[in-house]
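1. curious how this folds, go ahead:
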Amino acid sequence: MKTLVLCVDRDDDFGRKAGLNSPFIGREENMIAANGLALKDPEDSDINTIFAAISMYDEMLKRGVDVEIATLCGDIHVGYESDLALTTQLETVINTTGAERVILVSDGAEDEYIYPIISSRIKVDSVKKVYVKQAPTMEGIFYIIVKMIQDDKMRKRLVAPIGLALLIYGLFAIMDPLASLMRGSDVSYSTIGISMIWIVVGTYVVSFSYKLDERLKLYCKEVKKAARSGSQIIPFAASSIILLIVAIFYGADSAAAMSNAGLVRQISAFIGGFIWLAIFAYVVLLIGRFINNYAMERKTTYGAIVESITVFAVGFIIQGALDSASRLFDYGHYDNLLIVLEFVLGFGLAVFAGILNLSFRAMSKEETDEEE
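-> Below is the predicted model of the structure:
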């Protein structure tokens, strides 16, 4: 009965960093993969995991056990795509090696996701977790924290929620002083200053977590490129930005008009004032993209039509929800028929957009088949 010593790299560090195609079957292929990743990123924990698996394989081979070793890699988009790749590779490895049981070697990071996939297809005899030894000093701990923060995956999981919490806290903390300032009441400017600090720190942490500065630079480059090439989307994009700014000010003005009401009512007023101008801003941008694609490539982008209808559907649903809440909590008097119509229009447009999307996909498939 053959035993398989199995390593799993769920986010495909071997492919992403070392450019290697998995699965790796056999000791030689696993050694090549480990050395390749070690040269690209010597601090990756997957290197220690695969060497631990090779060591276990050698030990079992000396004892005369019928054993094979393999490594599976998922996908950079951790989730459905990654798990589908792991499942496909696992079935390939099982068919190739003829293994009937497995020993899973991992770094323990995502066992709760990996284990069910493997155990559903082959008997798991044991799970060995590999931990990397570090120097027990403050300098070593600081170094580990810095390396964790530099890792995209860990930064989004650990740092981004902290930034969002600080940003939300700062925004809510500044609302009352600003409302008092608009009413002409006495305001503690130190309170506004502390709230602004939370907002700035939260914004910086969120920007760092999602690399918004790099995305902004890339966006600016694309805008420059579009301007030089005479893209038709520039005036539409400018109009869209202006409408979005107006939407924010209009929403803030609507919220300020409800300064004597509660916080929930102010938020509802802001959304009510903001939502439709924001929707029109997005639709203007979609129209610009549609015209630009047709002018530059003579290609009709049906997706822009579907997106426009979907956005209006979402707008009607949100408006219906706001009006329902206003009537329920006696914030305002709205006709029941109007609320029902808003919901019917919203869900009706959503269904229509779905049907339209399927029709456009069928048309696109037919055109592709004809070209072939």
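2. when you work out contacts or count neighbours from here on, use the C-alpha atoms and nothing else.
-> OK.
3. how near is residue 215 to residue 226?
-> For residue 215, the distance to residue 226 equals 16 Å [CA to CA, to the nearest Å].
4. to compare against the first, here's another:
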Amino acid sequence: MVQSEEGMLVLCVDIDNDVGEKLGIKTPIVGEKQVLNVALKYALTDPEDSDANAMFAAINEYRRLKNEEGIENVEVAVIAGSPKGGGIAGVKIIKELNEIIARGGYKYAVLVSDGPTDEEILPIIQKYITVVGVRRVIVQQSRSMEETFVLLARYLRKLVEEEQYRKYTLGIPGTFILLYAILSVLIPGYIWHVSMLIIGIVLLIKGFSLDQTIADLYHLFPITLLASSIASFLFFIAFIGGIQYVSNLSGITATEALGYFLTSLVGGQIYVVDLIVMALTLPLVGRIIDQAQRGPKPSDVGALVFIITLRQVLIELSKLLIGGGNALTLILWILASIIITTIFIALVQLAIREKEAKT
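-> Reported below is the predicted structural model:
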């Protein structure tokens, strides 16, 4: 049995903030009387929603701990996230939880939820308070066939109408259907390969929470992330355009195919190598802009200059691969690229030293 002076908190989590959205009530809600009033109002406002049952279950657990277990220092509270979900909901929940802990000095918590979406926040809550139990509220339903169809239709409507589900049930399938239609026109011969590639990328992103990492990076380096996104699109266009051009050629070796790939035209005016150079340049430009207040790093400027001069090096290399060009010209361009890059790095370092000397 937990000692009363250590403090126990019965915590009901509404991750999508249905309580705040439907009742216009600010969270956190602390205290048996306050939670009971909100639960009654919510049940009258939306009697079909299980969030009311979760609040009643939290009150029931609070009374059990206080009356049956004899824990005196116990409290019940409701905290809420955001309809937008993700990191925004998590930050709001953490803020409200810390507010309650600071007010009552609670050490232990029992989490009460009405579904897996509320329990997603459990690992984060455990960083701030020791969770000694989780109570999952399951609402009993009629087992008749007619009621089953009514319930199924109700859940299907929620999947289509509610924002936290709509982006998965409508947004993602709609995106794939749109991409399938576009790819079937642009590259009908590779549609399944590219479709599997896109699905694999999406699964990879969600599986390793890369979307959350990207959101965090956006707050730190917004221009770099935007430039990298554009660069990825340019890489994709370059790859598709180059592959489409090379696939129409016959009787060429692998090295010749690489040369033709680099010098193939995209849109009739731009070479694939131009798109590659632009794609490599954009993230560096974004990085330099994001770090403008601290001043550009010599390594970033050097990499930017080297990539720009690399364009002609790749052109000369592609000429050699397809049986033309001159090896000496390629070597001269490589040397010129190295020399120009070195000069720019030296100039940036000199400018930084002069600035530091003045300050």
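5. can you pull the TM-score for these?
-> With the length set by TM-score structural alignment, normalised by the length of structure 2, the two chains reach a TM-score of 0.56; 240 aligned residues with a CA RMSD of 3.8 Å.
6. just the endpoints, please. Distance across stretch 8-22 of structure 1?
-> For stretch 8-22 of structure 1, the end-to-end distance is 10 Å (CA to CA).
7. in structure 2, what residues pair with that stretch?
-> Under TM-score structural alignment, stretch 8-22 of structure 1 corresponds to residues 13-27 of structure 2.
8. tell me the contacts of residue 327 of structure 1?
-> The contact partners of residue 327 of structure 1, by CA atoms under 8 Å, 6 or more residues apart in numbering, come to 333, 334.
9. how much space separates it from residue 263 of structure 1?
-> 17 Å.
10. check residue 358 of structure 1 too.
-> Distance from residue 358 of structure 1 to residue 263 of structure 1, by CA to CA: 42 Å.
11. those two - which one has more neighbours?
-> residue 263 (15 against 12; other CA atoms under 10 Å).
12. what are the ranges of the helices in the stretch 201-350 of structure 1?
-> All helices of the stretch 201-350 of structure 1, identified by DSSP state H, counting those that start in this stretch, fall at 212-228, 233-256, 263-297, 302-328, 336-371.
13. now do the fourth one against helix 336-371, angle only.
-> Put simply, helix 302-328 of structure 1 runs at 170 degrees to helix 336-371, going by axes from the mean of the first three to the mean of the last three CA atoms, to 10 degrees.
14. now helix 302-328 of structure 1 and helix 263-297, what's the angle there?
-> 170 degrees.
15. which stretches of the stretch 1-150 of structure 1 form helices?
-> With DSSP H, counting those that start in this stretch, the ranges of helices along the stretch 1-150 of structure 1 come out as 13-18, 27-40, 45-62, 80-97, 111-119, 138-150.
16. average gap between the fifth one and structure 2?
-> Compared with structure 2 after fitting, helix 111-119 of structure 1 deviates on average by 2.1 Å (mean CA distance after the TM-score superposition for structure 1).
17. which helices and strands does that helix pack with?
-> helix 80-97 (3 or more CA pairs under 8 Å, 6 or more residues apart in numbering; DSSP states H and E).
18. what does the helix it packs on rub up against?
-> 10-11, 22-23, 25, 68, 70, 72-76, 100, 114, 117-118, 121.
19. take these and keep only those in strands.
-> For the contacts of helix 80-97 of structure 1, the ones inside strands are 25, 68, 70, 72, 73, with DSSP state E as the criterion.
20. buried subset of these?
-> 25, 68, 70, 72, 73 (16 or more other CA atoms under 10 Å).
21. now render the helices of the stretch 1-150 of structure 1 as JSON lines, adding distance to residue 364 of structure 1 and mean neighbour count.
-> Shown next, in JSON lines, are the helices of the stretch 1-150 of structure 1 (distance: least, CA to CA, whole Å; neighbours: other CA atoms under 10 Å):
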{"stretch": "helix 13-18", "distance to residue 364 of structure 1": "32", "mean neighbour count": "19"}
{"stretch": "helix 27-40", "distance to residue 364 of structure 1": "41", "mean neighbour count": "17"}
{"stretch": "helix 45-62", "distance to residue 364 of structure 1": "42", "mean neighbour count": "19"}
{"stretch": "helix 80-97", "distance to residue 364 of structure 1": "24", "mean neighbour count": "16"}
{"stretch": "helix 111-119", "distance to residue 364 of structure 1": "35", "mean neighbour count": "15"}
{"stretch": "helix 138-150", "distance to residue 364 of structure 1": "42", "mean neighbour count": "12"}
